[in-house]
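1. heads up, no residue letters with this:
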């Protein structure tokens, strides 16, 4: 069987999609699974042994470009896929499998996709409460519920060559225990634990003889620089490495795999760390772990304990960010030590 999957557009969602690929492999051990996704996600997909190949999506998030979608769909006809699974809910995401003449096209109802999808499912959020259940459920026949199927956890496997190359490129050593910190979140400030709190965790780890690696995108450089400044005012500057905005995603995945433990906001890198099997403390302020928790038995979730959380807002409606400010470093440090 040849299966074509239209993948999601966010880092964390792509990591969670591996649970679907694993479920498909369990059901159909000889299946070939190809994944259409944005080019940036290739390093994530290439760390998934279940996937045969990643196909780069030539369009940016939100672009319709029917002619481009038609051309790509027509070019895929020669592959003679048996089954398409569409993970995004948009109408446009269902166009390429339809143009590719894939006979079975599965997905949740989402936008008006009648005809484009001929195996259309109606989502009951009270049953499919977790995002990962929503994905894995599409590997099974209509009507199958999470209580009747196994939900495999992601397990990313970066290439050994990628790991050694990244360690050499950034002159990093793994001799001291590595704490990975991920203080960013593309969603907005209401997901970001304060920099001074991250700095306190970093200082404690370094004082115990460990080292700290900071991960993030270019958008996180300022926050990570602030953390480094706070840390280096009182401890050994050589023990903290700011990698935010310097690494490619492939390098970040490779280096993250070497960490002994991690602390992260509710973000894509949280899911990457969990998928790599790194014991992680995941911090939830404006969002909830009831929908997208870290999918790992080696994780601890800390969430806000105030009435207005979760609000799912990008910025605090009241301007106080108490859900994050009052999440004390002592509480996070205790959870980290107990992992």
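-> Happy to help now that I have it. Keep in mind that this is a model prediction, so the values were computed, not measured.

2. make it CA atoms for all contacts and neighbour counts henceforth
-> Fine.

3. what about residue 141, how many neighbours?
-> 11 (other Cα atoms under 10 Å).

4. list the contacts for residue 99?
-> For residue 99, the contact set (Cα atoms under 8 Å, 6 or more residues apart in numbering) comprises 69-70, 73-74.

5. so which of these would you say is closest to residue 307?
-> residue 69 (45.4 Å; Cα to Cα).

6. Quickly find the element holding the closest one.
-> In this structure, residue 69 sits in helix 66-75 according to DSSP states H and E.

7. repeat for residue 230
-> helix 221-232.

8. can you check residue 180 too?
-> Here residue 180 is assigned to strand 178-182, by DSSP H and E.

9. any chance of the contacts of residue 99 in TSV, with neighbour count and distance to residue 295 too?
-> What follows is the contacts of residue 99, written out as TSV (neighbours: other Cα atoms under 10 Å; distance: Cα to Cα, whole Å):
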residue	neighbour count	distance to residue 295
69	23	33
70	17	36
73	19	33
74	16	36
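
10. quick revisit: what residues of the helix holding residue 230 count as buried?
-> 221, 223-225, 227-228, 230-232 (16 or more other Cα atoms under 10 Å).

11. In CSV: the residues you listed, plus distance to residue 327.
-> Below are the buried residues of helix 221-232 laid out as CSV (distance: Cα to Cα, whole Å):
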residue, distance to residue 327
221, 23
223, 18
224, 19
225, 21
227, 17
228, 20
230, 19
231, 19
232, 23
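
12. just the residues you listed now: which is nearest residue 247?
-> residue 221 (11.5 Å).

13. still on that earlier bit, quick one: distance of the helix holding residue 69 to the chain centre.
-> 28 Å (Cα atoms, centre = their mean, to the nearest Å).

14. ok, second structure coming up, stack it against the first:
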């Protein structure tokens, strides 16, 4: 069986697709499994060995070999038996059909059902309204169509030796000893600014963690978030608070930092799912997004949100301009949740390879 899987376009969603990839590999151990991924998303799966090939694709790439015509030619030459379409887009369904893939598995959304051979109906209520469903389970439904029941919804990632070396170098340069206690903070999110927690609040939290919990605090960031990370460090004004803003950034570095952390405090964004995959305790700050969509069944997680009459709105920018769902999430409340997570015994460190160590840490 030759299967190509179109991955989601967001990093967090790609992590939530790992149970589906695992199920397909277990279901077809001697088959060929390829993934189609955006160049900025593909590295999140580095270190996993479930697929045979990664095909980079972005319809607006500057590189011709990563655009749609090149992908269609590539797939016509590879002649997959089936395409599993994790994104709900009509574009991926068109590409699969134009590539001559005989079996096309996906959800019947956005008027693309006629392009699919195996159409799944998304969960809806009696009135036809889409019901919130954990994305992990939503994706796994596509693997079930191909006869792959999977092994549960556990997220799984790996780090490479290069990732770990980058994290070692960063910790040394920042004067951080993870064995003495490390909390990572993550501020970003590709979804949009509505998910952001104010830098001032992160600064208060970082200082309290360093002073009262006696841990080192490292602010993670992406290339567009360097200034925000620097601002948080300046606001915290504490020698044990640092950031990756002046490092060579990569998804691998972020994964390795989360893997070795005792706690991650994050917005509802990609690195939140790194924590679930590595067994790292996590406090997630929710605002405009619904928890039901991204539930991961991580046992060492606390979800915090400040209820507002207008939320959760599922909008990337606050439509009312006040952003109270995140602004009114008090730093003291986040610190109390973080302290509870840190009060338990130190968890065993996740190994470089996934699935080789049972993580049994529980908060006190």
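-> In hand now; what should we look at? Predicted model only: the values in this text are computed from it and were never measured.

15. After superposition, what's the TM-score here?
-> Once superposed, the chains reach a TM-score of 0.86 (TM-score structural alignment, normalised by the length of structure 1), with 328 aligned residues with a Cα RMSD of 2.7 Å.

16. In structure 1, what residue corresponds to residue 201 of structure 2?
-> In structure 1, residue 201 of structure 2 lines up with residue 197, judged by TM-score structural alignment.

17. OK, contacts around the residue nearest to its match when sequence neighbours are not counted?
-> Among residues not flanking residue 197 of structure 1 along the chain, residue 329 sits closest, at 5.7 Å (Cα to Cα, 6 or more residues apart in numbering). Shown in contact with residue 329 of structure 1 (Cα under 8 Å, 6+ apart): 197-198, 200-201.

18. ok, and these in structure 2?
-> Among the contacts of residue 329 of structure 1, the contacts conserved in structure 2 (both residues aligned by TM-score structural alignment, their matches' Cα atoms under 8 Å) are 197-198, 200-201.

19. Most neighbours out of these, which is it?
-> residue 198 (25 neighbours).

20. quick one, helices of structure 2?
-> 11-16, 18-27, 68-78, 90-98, 135-145, 161-174, 199-212, 226-236, 251-260, 270-278, 324-327, 331-342 (DSSP state H).

21. quick one: the counterpart of residue 326 of structure 2 in structure 1 from residue 256 of structure 1, how far?
-> Alignment note: residue 326 of structure 2 maps to residue 324 in structure 1; criterion TM-score structural alignment. Going from residue 324 of structure 1 to residue 256 of structure 1 by Cα to Cα, to the nearest Å gives 24 Å.

22. which of the contacts of residue 99 of structure 1 lies closest to residue 136 of structure 1?
-> Looking across the contacts of residue 99 of structure 1 and measuring by Cα to Cα, the closest to residue 136 of structure 1 is residue 73, at 24.4 Å.

23. contacting residues around the nearest residue to the closest one once chain neighbours are set aside?
-> Leaving out its chain neighbours, the residue that sits closest to residue 73 of structure 1 by Cα to Cα, 6+ apart is residue 100, at 4.2 Å. Shown in contact with residue 100 of structure 1 (Cα under 8 Å, 6+ apart): 72-77.

24. Of these, which are reproduced in structure 2?
-> Where structure 2 agrees (both residues aligned by TM-score structural alignment, their matches' Cα under 8 Å), the contacts of residue 100 of structure 1 reduce to 73-74, 76-77.

25. In structure 1, point me to whatever sits opposite residue 255 of structure 2 in the alignment.
-> In structure 1, the residue paired with residue 255 of structure 2 according to TM-score structural alignment is residue 253.

26. Its match and residue 160 touch, don't they?
-> No: if you go by Cα atoms under 8 Å, residue 253 of structure 1 and residue 160 don't touch, sitting 11.4 Å apart.

27. who's more crowded, the two?
-> residue 253 (27 against 9).

28. what's near enough to touch that one?
-> 43-44, 158, 272.

29. And residue 274 of structure 2, how far from residue 265 of structure 2?
-> 12 Å.

30. longest strand anywhere in structure 1?
-> strand 32-38 (DSSP state E).

31. Contacts only, for residue 226 of structure 2.
-> 244-246.

32. for the residues you listed, which one is nearest residue 316 of structure 2?
-> Of the contacts of residue 226 of structure 2, the one sitting nearest to residue 316 of structure 2 (Cα to Cα) turns out to be residue 245, at 24.0 Å.

33. these two touch, right, the closest one and residue 232?
-> No: using Cα under 8 Å, residue 245 of structure 2 makes no contact with residue 232, being 10.7 Å away.

34. what's next to stretch 15-26 of structure 2, contact-wise?
-> Stretch 15-26 of structure 2 is contacted from outside by 7, 31, 33, 44-45, 50-51, 135-136, 139-140, 142-143, 148-157, 270, 273-274, 277, 296, using Cα under 8 Å, 6+ apart.

35. Of the contacts of residue 253 of structure 1, just say which sits nearest to residue 118 of structure 1.
-> Closest to residue 118 of structure 1, out of all of these and judged by Cα to Cα, is residue 44, at 29.2 Å.
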